[in-house]
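# my questions concern the predicted model and sequence given below.
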Amino acid sequence: MNNTTVLNTLRFIVLVFFQVTVFNNIHFFGFITPYPYILFILLYPLNVNRHLFLIFSFLLGLVLDIFNNSGGVHTTACITLAFVRQNLLKMSFGYSYEFHMMRITDKISSELVTYVVTSVLIHHTVLIVLEIFNLHFIWEILLRIITSSIFSILLIFLIIGLIKSPRR
């Protein structure tokens, strides 16, 4: 096993563990729940097989659906995010994103903020719309998408700051 495989396996296990044990039990004001587990999808290396990446994203969502008994909403949101990730990277970093993304956590830039914010909004929109699935609750859906996204974005940047490589 190479170093990248070990790092990604460890990242998968740690993010799922903390999502299931800690973050799923946080419900600020009764409806704000952070979902920082999508960091696995956001930070997954670019130079791997796309099909393998989609399978890992599926497994991430499936494991969370099993623990949450949520009927596939996490799986659908993870697969959607994994499927559009390449386009989000092109939108955020330009067509030379492959050169810029060698170490995404090296510095926080406007491109990284754009990438994380749009990714979180897409994931949370799919997740919460499928979770509630009733247009009579459109204001609750919008409120949960916005508030959970803000909280998740802040948490993701906090985690990125904690795992950031030390300056040389």
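Looks like it arrived, so ask away.
# make it CA atoms for all contacts and neighbour counts henceforth
Fine.
# tell me which helix or strand residue 48 sits in.
Using DSSP states H and E, residue 48 sits within no helix or strand.
# and it, how many residues sit next to it?
Residue 48 has 9 neighbouring residues, counting by other Cα atoms under 10 Å.
# likewise residue 42?
Residue 42: 18 neighbours (other Cα under 10 Å).
# put this next to the first one:
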Amino acid sequence: MLSNPIVINIIRFVLLVLIQVLIFNQLNFFGYINPLIYVLFFYWYPIRENRAIFILVSFLLGLLIDLFSDTLALHTMVAITLAYARPLIMRFCFGANFDFQGFTFKNSTRVQRITFLFILIIIQHVIYFSFEILSFSHILLILQKILFTSLATFILCILLSSLFATDNE
């Protein structure tokens, strides 16, 4: 039963929403660092699945986190953007290998996977904090939040992805 990719993705979806809402939204390192670990959903989601379903599920992920976090559709906007841009990011990180039908994460190097995760996190935080603060006069605050929250999110995502790695990635 747990070898079914649909069941695995549903479990990941639910756990990431719960962990984000119940644990990481409550953390406040140094007064402004709240890791956004739900980006792991975009890292773990199967590569060759239906893109329309992926964008719909990403919308639901962002919407649920927004509902529980009271963030006025910021996470929804980020989730849809990441879902839409994911193939482009994968093509950038994995190169020509991504275009082949038999491509899996196992066929890629650790550096390529880390680069993919890092780019997802940077895009997530640039969009989120730019629209959260929405002021050019606070550009240093935006950059500070992007830098430190991205670093915290990246470290936690690397730890979580190492801890919960599966064979089908």
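Cool, got the structure. What you see is a predicted model, and the numbers here were worked out from it, not measured in a lab.
# can you pull the TM-score for these?
Once superposed, chain against chain, the TM-score is 0.91 (TM-score structural alignment, normalised by the length of structure 1); 164 aligned residues with a Cα RMSD of 1.9 Å.
# residue 2 of structure 1 and residue 44 of structure 1: what is the separation?
According to Cα to Cα, to the nearest Å, residue 2 of structure 1 and residue 44 of structure 1 sit 15 Å apart.
# one more: residue 88 of structure 1?
14 Å.
# could you do residue 102 of structure 1 as well?
Counting by Cα to Cα, the gap from residue 102 of structure 1 to residue 44 of structure 1 is 11 Å.
# the spatially most central residue of structure 2: what's it in contact with?
Nearest to the geometric centre of structure 2 sits residue 39, at 1.4 Å (Cα atoms, centre = their mean). Going by Cα atoms under 8 Å, 6 or more residues apart in numbering, residue 39 of structure 2 touches 120, 121, 124.
# make a PyMOL selection of the buried ones in those residues.
Applying 16 or more other Cα atoms under 10 Å to the contacts of residue 39 of structure 2 leaves a buried subset, and the PyMOL line that selects it is:
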select buried, resi 120+121+124
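# what is the burial count for residue 126 of structure 1?
18.
# mind listing what's buried along the helix or strand where it lies?
Counting by DSSP H and E, the element that carries residue 126 of structure 1 is helix 110-132. By 16+ other Cα under 10 Å, the buried positions in helix 110-132 of structure 1 come out as 111-112, 114-130.
# give me the distance between the residue of structure 2 positioned farthest from its centre and residue 159 of structure 2.
Farthest-out residue of structure 2 from its mean C-alpha position, per Cα atoms, centre = their mean: residue 137, at 27.8 Å. According to Cα to Cα, residue 137 of structure 2 stands 35 Å off from residue 159 of structure 2.
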